[in-house]
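**Student:** here is my input, please return the structure:
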Amino acid sequence: MKREEKTRLTIEKILQAGIAEFGEKGYRGGRINAICETGINKGLIYHNYKNKDALYLACVAKSFADMAETIEEEMADSGVTYYAARQHFFKTHDMEGRIFLEAAVDPPAALREQIAKLKAPLDALNRREFAKLLARHKLRPGITEEMAFAWSEAVVNGYHMTFRQRGRQNENFKEKIDRHEKEGLKWIEMMLFGIVERED
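**Tutor:** Model prediction:
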């Protein structure tokens, strides 16, 4: 086996174990030693990743990229909506979904900026889907598509802050991700159509 292929397989094995560890225990509870207990040599981990932060970021990057790719493929192959494809991803990619929820909603403070950059594949997908949504509606006079995108980002950030603050004790992952998605749709609906009926 060529060295490049061996390195690729090693990194893949480390990332799979890392996603399982951080998906189950989160960044704060995840441990390099626990990953080593799955049969991976600690020296190999530190040869490829400087520290726990570097490995966590690699797991986040892979989870985000896999999520964007899987959702796009399902929409193209099955013709399902973006929301349906997201729901299916969370049902079939449990650990990646857990990493997404932590990294998107409550990322480790010291890694927040790096995680924001890693969200590029998901952000690009979200922007494309939002553009399709806007194309089905008429924007108010004076509102540009760029303004709408900026507003949507501000709303999502506000939603995540609120979601984080309103965390529920003893809520399992399925309940949490279902609440995140359903409440998120409500926020998007309010963002698009407002919260009060306009009187003439």
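**Student:** contacts and neighbour counts: CA atoms only from here.
**Tutor:** Noted.
**Student:** helices of this structure, start to end?
**Tutor:** For the chain, the helices defined by DSSP state H occupy 3-29, 32-36, 42-48, 52-78, 82-92, 94-105, 112-118, 120-135, 145-165, 173-193.
**Student:** among those helices, which comes closest to residue 199?
**Tutor:** Closest of the helices of the chain to residue 199 is helix 173-193, at 14.3 Å (criterion: Cα to Cα).
**Student:** so what's the residue positioned nearest the centre of the chain up against?
**Tutor:** In the chain, the C-alpha nearest the mean C-alpha coordinate belongs to residue 100, at 3.3 Å (Cα atoms, centre = their mean). If you count contacts by Cα atoms under 8 Å, 6 or more residues apart in numbering, residue 100 has them with 60, 63-64.
**Student:** and this one, please, so the two structures can be compared:
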Amino acid sequence: MIILKKEEKTKLTKEKIINAAVTEFGTNGYGKASINNICNENKIAKGLIYHNFKNKDEIYLTCVKMVFSKIKSFIKEKYTKTNLNDYFDIRIKFFKNNPMYSYIFFDVILNPPNHLIKEITNIKKDFDDMNKEIYKKCIFELKLRDSVNIDEALEYYDIIGNTFNIYFQKKTSMNSNFKELINEHELKLSKIIDLMLYGIADKE
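**Tutor:** Just a heads-up that it's a prediction; the model follows:
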């Protein structure tokens, strides 16, 4: 018989809770998810959850942190060029292979709980910084207009990205099919970045 140390047992218990929570939040989003569902559908005692986590918010933020860490690691491992099309292909592959992570990721991007925005922003920072660095490297491959410098191009990227997400946040409340919205978001994000870099006019 293998006897686990207290630290090992606690670690395994937390992993079980988090795995169950990923499924719950990945299925229902933050708004409809509940600790009762996590307990009932995974045979986890409620007391065990509250022994390891303060509340639903702490569990959710732990899941969010894990999701952003995993997608960041996946992109860093797979993305070796300075081609944005490759970058978006890698993102889409990750989301396709990890649907629960995908739903949590986009729930955070498009429908974040208002009272957790500060914490979520801190969690997302490393991922957002990585995206900016990828975009910056792509810009270095281009010949910019004489009137545009790198700092302005990066600022424009922020403006476009924030405006794009606000547009989709509004669509979230009107579209009940979140999976379709995720696919539309990724396809249009790739296109909007391409248009931002190369314009909409065909100059002869």
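**Student:** what's the counterpart of the residue nearest to the centre of structure 1 in structure 2?
**Tutor:** With TM-score structural alignment as the criterion, the equivalent of residue 100 of structure 1 in structure 2 is residue 105.
**Student:** burial of the residue nearest to residue 152 of structure 1 when sequence neighbours are not counted, as a residue count?
**Tutor:** Nearest residue to residue 152 of structure 1, sequence neighbours excluded (Cα to Cα, 6 or more residues apart in numbering): residue 191, at 7.4 Å. Per other Cα atoms under 10 Å, the neighbour tally for residue 191 of structure 1 reads 15.
**Student:** residue 191 of structure 1 contacts residue 155, doesn't it?
**Tutor:** Yes: counting by Cα atoms under 8 Å, residue 155 is a contact partner of residue 191 of structure 1 at 7.3 Å.
**Student:** and residue 11 of structure 2, what pairs with it in structure 1?
**Tutor:** So, by TM-score structural alignment, residue 11 of structure 2 is matched to residue 8.
**Student:** repeat for residue 183 of structure 2
**Tutor:** When structure 1 is aligned by TM-score structural alignment, residue 183 of structure 2 is paired with residue 178.
**Student:** next: residue 169 of structure 2.
**Tutor:** Using TM-score structural alignment, residue 169 of structure 2 pairs with residue 164 in structure 1.
**Student:** who's in contact with its match?
**Tutor:** 105-106.
**Student:** go again with 10 Å.
**Tutor:** If a contact means Cα atoms under 10 Å, 6 or more residues apart in numbering, then residue 164 of structure 1 has 102, 105-106, 158, 180 as its contacts.
**Student:** residue 152 of structure 1 versus that one, what's the distance?
**Tutor:** 18 Å (Cα to Cα, to the nearest Å).
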